[in-house]
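Q: I'll drop the sequence and a predicted model, then ask my questions.
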Amino acid sequence: MSEYQTAPQHRVRQVARRGHYDRETVHAILDEGLVAHVGFMGAGGPVSPPMFYVRDGESVLVHGSRTSRFMKTLAAGAPLCLTVTLVDGLVLARSAFHHSMNYRSVMAHGVAVPLSAQEKPHALDLFTERVEVGRARVTRPANAIELKATEILRLPLVEVAAKVRTGGPIDDPEDMDLPVWAGVVPLWLARGEPVPCAMEKVEA
């Protein structure tokens, strides 16, 4: 099935035409993003920490210290909402009210499940490969102490929705002749020139 059967309460309501539930759109956004905000109700109130993540087929993996309060809460089965947003442009309108952004976003609801000790090495390789393809083959793998100290959680992609805005500003007809520039300022994330580590060995 190519489309997620997202429940009504988790589908896009505000400007519903921008909602997307097909796997191609959802996966593309998740595969391009790097940071997910994971919202849940903590002991002291609602929190939404930013977390590095990776998509693994029909699920999203996040990881952190086993001793951290939020990882303990999530591992215990706290309901969560994971969101990823890519900003593609600033939309400048002729009126202040109609300024907007072009974006692609994914929101997933559910309960995350801790990975077993046997699943962790492969999962950590996925995180390493997300940083740079081929990196897992050249770096030292996690040792037993590091594996034990790391909690990795899997959120199945079941209740998931994407929302996408594209195009220019949508001004009111009476504002179209105002002497104000209108259009889109594109934005994107790009890799810069690598900076070697200061402790890098120098060949004689």
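A: Okay, I see it. Residues are numbered from 1 along each chain as shown.

Q: From here on, just use CA atoms for contacts and neighbour counts.
A: Will do.

Q: residue boundaries of the helices in this structure?
A: Ranges of helices within the chain are 23-32, 69-75, 120-131, 144-149, based on DSSP state H.

Q: Now mean neighbour count too, for those, in a markdown table please.
A: A markdown table is the format used below for these (neighbours: other C-alpha atoms under 10 Å):
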| stretch | mean neighbour count |
| --- | --- |
| helix 23-32 | 17 |
| helix 69-75 | 18 |
| helix 120-131 | 17 |
| helix 144-149 | 12 |
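
Q: Among the ones you listed, which comes closest to residue 9?
A: For the helices of the chain, the distance to residue 9 is smallest for helix 23-32, at 17.9 Å, taking C-alpha to C-alpha.

Q: between the closest one and helix 120-131, how many degrees?
A: 80 degrees (axes from the mean of the first three to the mean of the last three C-alpha atoms, to 10 degrees).

Q: this is the comparison structure:
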Amino acid sequence: MTFEISPTNRVRQLSEKARYDEESVHAILDAGLVAQVAFVQEGKPVVVPMIYGRDGNRLYLHGARKARVIRMLEAGPSVCLNVTLLDGIVYARSLFNSSMNYRSVTVHGTATLIEGDERVHALSVISEHLMPGRSEEVRPSHEKEILMTGVIQVEIESASAKISMGPPDDEDEDMDAPVWAGVMPLRLKAGALIRDPEVPEDMLPTPHMQSQTGRSF
């Protein structure tokens, strides 16, 4: 499926890098961990980072029930959010053509505060996105904990991805410049687990946790 191109989601700068298919949009969302969520408060724009999880063409945003962002999104249903993954710094033969390699997606949709069993499901989706398998290893959340947590559901109504990769795109006149050009790769990667000092030294991480070491985003 492809998202319909409209004035809302059309990529105008470097449009050849745009993707509007669900597969590209979902892949970037699934690789990211934090969404930058934009809303308007008292006539002024505000951007807040939020953790999230995806279930089909629906996103769940996590926050404290009394947090400003939860209250504002509950009151104003239109929402826009962005997830960007940096893959490299592009060293061109001029500063003008130097750039970055990246995967980015911008989503527009309708926000709804969810309650009850749906909130429990949403929290499970978010947990599985961030910490696969962890919900099977720890105690179930207390009802009070669930009530203290706010979850905003965003139906993805419109979206576009923008992907930039590869070497510098230099001007012909600069190709013989006596300077190195290329890409410095960037990676967000999970490191070795660090034990809580209160955990006995002979208690090892579960296979689920160990499998996440080295995970790239």
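A: Received the coordinates, thanks. Keep in mind that this is a model prediction, so the values were computed, not measured.

Q: Overlay them and tell me the TM-score.
A: Overlay of the two chains. TM-score (TM-score structural alignment, normalised by the length of structure 1): 0.94; 203 aligned residues with a C-alpha RMSD of 1.6 Å.

Q: how about the helices of structure 1, which one is nearest residue 167 of structure 1?
A: Comparing the helices of structure 1 by C-alpha to C-alpha, helix 23-32 comes nearest, at 17.2 Å.

Q: what residues does that closest one touch?
A: The contact list for helix 23-32 of structure 1 (C-alpha atoms under 8 Å, 6 or more residues apart in numbering) reads 2-4, 20, 54-55, 84-86, 104-106, 161-162.

Q: Using a markdown table, please lay out the residues you listed together with distance to residue 147 of structure 1.
A: Listed next are these as a markdown table, based on distance: C-alpha to C-alpha, whole Å:
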| residue | distance to residue 147 of structure 1 |
| --- | --- |
| 2 | 35 |
| 3 | 35 |
| 4 | 33 |
| 20 | 37 |
| 54 | 17 |
| 55 | 20 |
| 84 | 26 |
| 85 | 30 |
| 86 | 31 |
| 104 | 34 |
| 105 | 31 |
| 106 | 29 |
| 161 | 32 |
| 162 | 33 |
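
Q: from those, which is closest to residue 46 of structure 1?
A: Of the contacts of helix 23-32 of structure 1, the one sitting nearest to residue 46 of structure 1 (C-alpha to C-alpha) turns out to be residue 84, at 17.9 Å.

Q: what's the neighbour count on that closest one?
A: Using other C-alpha atoms under 10 Å, residue 84 of structure 1 has 21 other residues around it.

Q: Likewise for residue 94 of structure 1?
A: Residue 94 of structure 1 - counted by other C-alpha under 10 Å - has 20 other residues nearby.

Q: if I look at the residue lying closest to residue 73 of structure 1 once chain neighbours are set aside, how far off is residue 68 of structure 1?
A: Distance criterion C-alpha to C-alpha, 6 or more residues apart in numbering; nearest residue to residue 73 of structure 1, sequence neighbours excluded, is residue 42 at 7.1 Å. Distance of residue 42 of structure 1 to residue 68 of structure 1, given as C-alpha to C-alpha, to the nearest Å: 12 Å.

Q: who has more neighbours, these two?
A: residue 42 (14 against 11).

Q: Now do the more buried one against residue 77 of structure 1, distance only.
A: Taking C-alpha to C-alpha, one finds residue 42 of structure 1 at 12 Å from residue 77 of structure 1.
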